[in-house]
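K.L.:
Provided below for reference: sequence and predicted model.
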Amino acid sequence: MSLHSAAAHLVTLAEGAENGGNHDSLSPYLTGFGAFGTLLLLLWITTRFNRDR
């Protein structure tokens, strides 16, 4: 297997051509609110440990 054919195979695999390229994706709202909630949780944890004594 040459380098060119191996690279071509990896590109088609990365494109999702093996299963037609169609798949269900996550909701952008779910992803956004999940990330926002995670960042708020991390902010809350950081402020709890960063109190003036």
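P.N.:
Arrived safely.

K.L.:
From here on, just use CA atoms for contacts and neighbour counts.
P.N.:
Will do.

K.L.:
Tell me the secondary structure at residue 21.
P.N.:
coil (DSSP: H, G, I helix; E, B strand; the rest coil).

K.L.:
Quick check: chain neighbours aside, which residue is closest to it?
P.N.:
The spatial neighbour of residue 21 that comes closest, neighbours along the chain excluded (C-alpha to C-alpha, 6 or more residues apart in numbering), is residue 15 at 6.8 Å.

K.L.:
what about versus this one:
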Amino acid sequence: MSNAAALPVLNLLAEGGGNHDSLNPLLTGGSALFILVLLLFITTRFNRDR
């Protein structure tokens, strides 16, 4: 795909021209925070070398 052919596609994507609802930012951020806290908990539980 050349650059000239990619421009209309990229413009459509940038404007949100898809037929789907966008992701809920609160749900996405909350899920990411939960996963990071869970990974931190697992890491600290297995790090018992002190």
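P.N.:
Looks like it came in fine. A quick note: this is a predicted structure, and the numbers were derived from the prediction, not measured.

K.L.:
picking that back up, what's the residue nearest to residue 21 of the first structure aligned with over in the second structure?
P.N.:
The alignment partner of residue 15 of the first structure in the second structure, by TM-score structural alignment, is residue 11.

K.L.:
Let me see the residues that make contact with the strand or helix carrying that match.
P.N.:
Secondary-structure element containing residue 11 of the second structure, defined by DSSP states H and E: helix 3-14. For helix 3-14 of the second structure, contacts defined as C-alpha atoms under 8 Å, 6 or more residues apart in numbering pick out residue 18.

K.L.:
switch the cut-off to 10 Å
P.N.:
16, 17, 18 (C-alpha atoms under 10 Å, 6 or more residues apart in numbering).

K.L.:
That'll do, ta.
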